[in-house]
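Asker: Need a 3D model of the following:
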Amino acid sequence: MIVGIGVDIVDLARFERAVRRTPGLVERLFAESERALPLRSLAGRFAAKEALMKALGETANIRWHDMEVVSDDEGNPSFRLGGVASEIAERRGIGRIHLSMAHDAGVAIAYVVAES
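Answerer: The predicted structure follows:
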């Protein structure tokens, strides 16, 4: 059963300006394993984290590092949850989280489905 859905879109140029303007933003938003990725991939991961918070239906006290986007051997993305994000998922009975991300024409988009 679907527990929640979330979608988010990020303007790549605006995201790039924010990263250049704010030292430490990449470290604050992304786990160490994510930081070396190209900017468009980081924008996609930011959209994914925003979409996940919408799908969880609760955002109080979630830290950005509680939501890490990882990829399997075929490049398929998924989340590694920790901290408060993991607690919320458990409390809401979420057993599986589906993630799709794309970037094109100057935007990155992510779609999340949380399932019990």
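
Asker: From here on, just use CA atoms for contacts and neighbour counts.
Answerer: Will do.

Asker: F30: what's it in contact with?
Answerer: W64, H65, E68 (CA atoms under 8 Å, 6 or more residues apart in numbering).

Asker: What's the local residue count around the first one?
Answerer: If I follow you right, that is W64. 17 (other CA atoms under 10 Å).

Asker: Please provide the structure for the following sequence as well, for comparison with the first:
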Amino acid sequence: MAVVGVGIDVVDVARFEEALQRTPGLRTRLFTPEEAARPLASLAARFAAKEALAKALGAPTGLAWHDAEVVSSPDGRPSFALRGTVAARAQELGAAAVHVSLSHDAGISSAVVVLEG
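Answerer: As a prediction, the model looks like this:
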């Protein structure tokens, strides 16, 4: 398989928390109910993952936040559930696999996404 896209993003957790407090509807606009229930650092990492995925997809306009859901396997490994606008763009690029890695430490959350075709 060949790499068809790569994205990375970093989120300052304190700034992210301020944004969520300043704009109460932001949490529901960005996250599915399952994602929104996660602790703050984990939520910031999921936001970073969605941003990294958008970059890997070429940052096209019209992607819906809920169309890229970060889910965790029983052992805690993150992955994406893609649907709608995001799945269509991934298919357009020929992405057969989406890999995501999340991290959070020292007030920073980060994510890396690799698309393979």
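
Asker: circling back to that earlier point, quick one: which of the contacts of F30 of the first structure sit in strands?
Answerer: Judged by DSSP state E, strands contain the following of the contacts of F30 of the first structure: E68.

Asker: Same list, the contacts of F30 of the first structure, but as CSV with distance to L99 of the first structure please.
Answerer: Below are the contacts of F30 of the first structure laid out as CSV (distance: CA to CA, whole Å):
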residue, distance to L99 of the first structure
W64, 17
H65, 17
E68, 12
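
Asker: Return the member of the contacts of F30 of the first structure nearest to R96 of the first structure.
Answerer: Nearest to R96 of the first structure, judged by CA to CA, of those is E68 at 14.8 Å.

Asker: Count the neighbours of the closest one for me.
Answerer: By other CA under 10 Å, the residues close to E68 of the first structure number 22.

Asker: once aligned to the first structure, how far is the helix ranked longest in the second structure on average?
Answerer: Counting residues, the longest helix found in the second structure (DSSP state H) is helix 40-56. Compared with the first structure after fitting, helix 40-56 of the second structure deviates on average by 0.4 Å (mean CA distance after the TM-score superposition for the first structure).

Asker: which one is the one residue sitting closest to the centre of the first structure nearest to, not counting chain neighbours?
Answerer: Residue closest to the mean C-alpha point of the first structure, counted by CA atoms, centre = their mean, is K49 at 2.2 Å. Counting by CA to CA, 6 or more residues apart in numbering, K49 of the first structure lies nearest to M67, which is 6.4 Å off, once chain neighbours are set aside.
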